[in-house]
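[1] Give me coordinates for this.
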Amino acid sequence: MDPALSTTLGALHREARRRLESAGIDGAAFDARLLVEHFTATTRAEAISDPDRMVDAQAVAAADAALTRRIVGEPVHRILGFREFHGLRLNLSAETLEPRPDTETLVDAVLPLIAQMVERHGTCRILDLGTGTGAIALALLAAVPQAVAVGADISDDALATALRNARDLGLLERFTATKSDWFGAISGQFDVIVSNPPYISSAEIKTLQKEVRDFDPLRALDGGADGLDAYRVIARESASHLKAGGIVAVEIGSSQNTDVTGIFHDAGFPVVTALRDLGGNDRVLVFARDGKA
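    A predicted model of the protein is given here:
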């Protein structure tokens, strides 16, 4: 594919798929389709109904550059600059973790509990620790109009991205971004504390797929020597920031259920709900001070 030349939409799709398949990219056909559709501003229906449609040289060049980035390992959604999460389109940036479908399990776990809180009190105040793109907090706000949320993160880049996403989704009036190292700059109390913290052990980082290891921010991945550092902080400090009857919900690694449950139990937070993701792996734990949510 010569990026200096125009070509047909069908030919561009075929060449994109061939290049990614030749490079051994998992899901080559799907990634090729996403990239071609995005950089040519076309749809799947148009590719099927009008494969002889001409694509100008500028769009061909953009698709060519995107394919080159994918071949060297950059994830397709980082190339696109956004990803869908719980029905929301979220912008990504260099210092935000790419939100993944597994994390939607956390949103689904706490939504019924938030609905109960709103029914009782008329509102719900949420704290999202390590908010990144704002994915968890914004998905909860989108589903519960009476809720408000604070997204905390140590990264200025992440906070700017979360604010941009809140603005784009029309949720800015109910979302506050706060620069904080976990609870360091957080004041007040909340009904719900949620977090998808870094939970990969430092030694495991080098074994991750290159799409994760080389492109997700290390700070959002590295959970310390045993992967549990963040859980210890959240368990230790949540009590002073949680209202009576409030809950703490965290995403965990697939082998961390027992360890994380023990950390929170020792801090006075019995587990009230444990959920698995669509792959059948342990993924979310919900805790409450009195064992009742």
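[2] Only C-alpha atoms from now on, for both contacts and neighbour counts.
    OK.
[3] mind checking how far the closest residue to A249 other than its chain neighbours is from K206?
    With CA to CA, 6 or more residues apart in numbering as the criterion, A249 has its nearest non-adjacent residue at 4.2 Å, and that residue is V286. As judged by CA to CA, to the nearest Å, V286 and K206 stand 30 Å apart.
[4] Comparing those two, which shows the higher neighbour count?
    Per other CA atoms under 10 Å, whichever of V286 and K206 has more neighbours is V286, with 25 against 12.
[5] Doesn't the more buried one lie inside a strand?
    Yes: counting by DSSP: H, G, I helix; E, B strand; the rest coil, V286 is found in a strand.
[6] which residue ranges form the helices in the stretch 101-250 of the chain?
    With DSSP state H, counting those that start in this stretch as the criterion, the stretch 101-250 of the chain has helices at 104-121, 135-143, 156-168, 210-213, 229-237.
[7] this one as well, want them side by side:
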Amino acid sequence: MASAGSDEPDDDNEPGKVRVEVVDVEGGGQVLIAVRRDGSPIDPMDLVAKIEGAEPTAYAALAAQWHDLSIGQLRRALTAWLREAGIEDAEHDSRRILETVLKPYQLNAVLDASTPAAWSIPSEVAEMAVRRAAREPLSQIIGSVGFWTLDLIVTRDVLTPRPDTETLVRAALGRITDRSAPLKILDIATGSGAIALALLSELPNAHAVATDISPAALEIAKANAARNQLSGRVRFLETGWADGVEGRFDLLVSNPPYIAPEVIATLEPEVRDFEPLLALDGGQGGLAPYPHLLNEARRLLNPGGHALFEIGHDQGAPVLELARAAGFGSARILADLAGHDRVLAVHN
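    All right, here's what the predicted structure looks like:
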């Protein structure tokens, strides 16, 4: 039995450390098998290591188990493996992983094929599976996510745009009486650019200014504008909130950080460990950004203009109180599709 991995000390035998070995089989030929470094049988769950420390052989070991499967069999094996790893929507994630690896082919078109997948497919799928089992967000593994009607690049430098935020986009569009008007939009703390770009995609004559304090986030937002052919109608500005922004706007939008610091440690690992703290931490009670945003709305909105801010599901009452204290007596809280408080809406 010859090891395909490098020599390492005998005491490096803790769970999750694996090697791939080449084994001669009766009748000729060789196969790859996965074992722990101490020679004991490998449980697929032992391959789940922190992504920063995961070895290339962990991916290879899993790929070796899947190397002779058809696409349909691979999908079932991947779904079962992710489910055992604790991934809640394993069926969805396995489908997205396979769709990504198989591009440009459609998954449904090859699911019934009985021949084994091409040699590279199990390897790519295994790498993504190990990363997902380590709770890295699927959007970061794939590198993009759908939002509204757009396809947006996602990295660890930005929050992954979520369906909840589409509530804000929908509400903002609902306040526009003429979608062909040359509207001016301000998106504060734009992150990936999701909100500004979604609005521009629906308002053909509008222009936007999008701010963020993070240079890395702004690079992603610029790339997303180019990806969706919207670069000509948006200007990105590196600044805190709306500092230095002048002029008046018809629509002001923001998805600010709104998680209380003491809550962050309780969040799902996909959020807590992989998304930027700067975009999560909303200060005391998660409410720190809102007084400032409301003051900027007062300063920057045109008469009759609208401002909409995303909020946490349990922040409706305190945020409404802040809005009324800032002089927005007609402020409203809007619910998302699940019935949770999600958006603070005010108008000038």
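[8] want to throw the helices of the stretch 101-250 of structure 1 into JSON lines with mean neighbour count and distance to A29 of structure 1?
    Below are these laid out as JSON lines (neighbours: other CA atoms under 10 Å; distance: least, CA to CA, whole Å):
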{"stretch": "helix 104-121", "mean neighbour count": "17", "distance to A29 of structure 1": "25"}
{"stretch": "helix 135-143", "mean neighbour count": "23", "distance to A29 of structure 1": "27"}
{"stretch": "helix 156-168", "mean neighbour count": "20", "distance to A29 of structure 1": "29"}
{"stretch": "helix 210-213", "mean neighbour count": "16", "distance to A29 of structure 1": "17"}
{"stretch": "helix 229-237", "mean neighbour count": "18", "distance to A29 of structure 1": "38"}
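[9] Show the contacting residues for I141 of structure 2.
    M128, R131, R132 (CA atoms under 8 Å, 6 or more residues apart in numbering).
[10] Separate out the buried members of the residues you listed.
    M128, R131, R132 (16 or more other CA atoms under 10 Å).
[11] now the closest residue to A117 of structure 2 other than its chain neighbours: how far from M128 of structure 2?
    Excluding the flanking residues, the one nearest A117 of structure 2 by CA to CA, 6+ apart is S70, at 5.2 Å. According to CA to CA, S70 of structure 2 stands 18 Å off from M128 of structure 2.
[12] Kindly report the same for G146 of structure 2.
    On the measure of CA to CA, G146 of structure 2 and M128 of structure 2 end up 19 Å apart.
[13] Tell me the secondary structure at the residue nearest in space to the middle of structure 1.
    What sits nearest the mean C-alpha location of structure 1, by CA atoms, centre = their mean, is P99, with 1.7 Å. Following three-state DSSP, the label given to P99 of structure 1 is coil.
[14] Show me what it aligns to in structure 2.
    Counting by TM-score structural alignment, P99 of structure 1 corresponds to P161 in structure 2.
[15] how close does its match sit to V110 of structure 2?
    For P161 of structure 2 relative to V110 of structure 2 (CA to CA), the value is 30 Å.
[16] cool, Q284 of structure 2 as well?
    Using CA to CA, which is the criterion applied here, Q284 of structure 2 is 52 Å from V110 of structure 2.
[17] Could you report the neighbour count for the nearest residue to G285 of structure 2 once chain neighbours are set aside?
    With CA to CA, 6+ apart as the criterion, G285 of structure 2 has its nearest non-adjacent residue at 4.8 Å, and that residue is A260. For A260 of structure 2, the count of nearby residues is 18 (other CA under 10 Å).
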